[in-house]
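Undergrad: Give me coordinates for this.
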Amino acid sequence: MKTLVKPILGLLVILTIIEAQDKLPSSSEVKEYDKIFEKIAERRSGADSIMIDKLENPFIILSSEQNASESNATAQAPAYVLEAIFNQKAKINGNWYKKNDLVGSYMLIKITYNSVILQNEIEKKRTCNKDKR
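TA: As a prediction, the model looks like this:
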């Protein structure tokens, strides 16, 4: 029995080695993969700034949308945002005004501690300072 074990084990080792060699990739397969990796490693250049500047806008602007936005803009009155009040001056939309100054089509007629009153020939507006406390 011991005499049969050694030749059988030797035969199994030889068959395993032969099977493993069949599973290894051939040199032509390795060369193909090397070519693929070389192509991947090549430096690719994208579009330069001149080419990008020449591109046209890919978005289509419909004229009906433009007309609708223009009509909405004319219908809305400008919003006046009171940002601050200091020393009888009011900061409205980023600009400082004092009493009797013109703010758009309105005149600043009164400044209180937390609001201003704007008036024109048609209407009177009170704009309050939004307290951030």
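
Undergrad: Please count neighbours and contacts with C-alpha atoms only from this point.
TA: Will do.

Undergrad: where along the protein do the helices fall?
TA: Residue ranges of the helices in the chain, as given by DSSP state H, are 2-23, 27-41, 49-54, 63-75.

Undergrad: Make TSV out of the ones you listed and add mean neighbour count.
TA: Listed next are the helices of the chain as TSV, based on neighbours: other CA atoms under 10 Å:
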stretch	mean neighbour count
helix 2-23	10
helix 27-41	11
helix 49-54	8
helix 63-75	10
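
Undergrad: can you list those helices in TSV and add distance to residue 115?
TA: Shown next, in TSV, are the helices of the chain (distance: least, CA to CA, whole Å):
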stretch	distance to residue 115
helix 2-23	86
helix 27-41	67
helix 49-54	49
helix 63-75	26
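
Undergrad: for those helices, which one sits closest to residue 102?
TA: helix 63-75 (20.5 Å; CA to CA).

Undergrad: this one next, for a side-by-side:
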Amino acid sequence: MSRSLTLLCMLLFCIATYAQRITVSGKVTAGGEGLPGVTVAVKGSTNGTITSMDGDYSLQTEPQNTLVFSFIGYETQEVPINGQKTINIEMHESSIAIDEVVIAVPYGTAKKSTFTGSASVIDNLISATLLSSHDTTVFLRFS
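TA: The predicted model follows:
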């Protein structure tokens, strides 16, 4: 009887230790300012969250997992948790080739390589004028 009880206690302790979840939190910044809307996901799972307006996040996961931080226009970063409860990340802008730029226009999108018309950049504001039967100007803001 005592042997069975000891074995049961050891088994329950092992299961509780293995299945332990921790809350990981932190702040995602770019240029020293909080970055809202960054996707923070556990690699290889559907568990994830999005940063708040101040760039803060909080997520429950196992301590041996890896977090993946991604946001449009920034390099995706993978950070092993290694039992840490606070992980702060500085996102870095990604450099893309001009041929990869997609311009959003009314009723669809146009790749730079197939875009007919004019596009200009004025203080982080892109003005795109399409050549068609109706001239259309679209303004896109990049922050």
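
Undergrad: TM-score for the pair, please.
TA: After superposition, the two chains reach a TM-score (TM-score structural alignment, normalised by the length of structure 1) of 0.23; 52 aligned residues with a CA RMSD of 4.5 Å.

Undergrad: buried set for stretch 102-112 of structure 1?
TA: 103, 106-111 (16 or more other CA atoms under 10 Å).

Undergrad: quick one: which of those is nearest residue 125 of structure 1?
TA: So of those, ranked by how close each gets to residue 125 of structure 1 (CA to CA), first place is residue 106, at 8.8 Å.

Undergrad: Please pull up the helix or strand immediately following the longest strand along structure 2.
TA: The single longest strand within structure 2, with elements called by DSSP state E, is strand 22-30. Next helix or strand after strand 22-30 of structure 2 toward the C-terminus (DSSP states H and E): strand 33-34.

Undergrad: helices or strands up against that next one?
TA: Contact partners of strand 33-34 of structure 2 among helices and strands, from 3 or more CA pairs under 8 Å, 6 or more residues apart in numbering; DSSP states H and E: none.

Undergrad: Summarise which helices and strands the longest strand of structure 2 is packed against.
TA: strand 56-61, strand 89-90.

Undergrad: quick one, which of the ones you listed is packed in tightest?
TA: Stretch with highest mean neighbour count among these: strand 56-61 (a mean of 20; mean count of other CA atoms under 10 Å).

Undergrad: Can you give me every residue that contacts residue 40 of structure 2?
TA: 48-51, 57, 67-70 (CA atoms under 8 Å, 6 or more residues apart in numbering).

Undergrad: Residue 115 of structure 1 is in contact with residue 128, isn't it?
TA: Yes - at 4.2 Å, residue 115 of structure 1 counts as touching residue 128 under the criterion of CA atoms under 8 Å.
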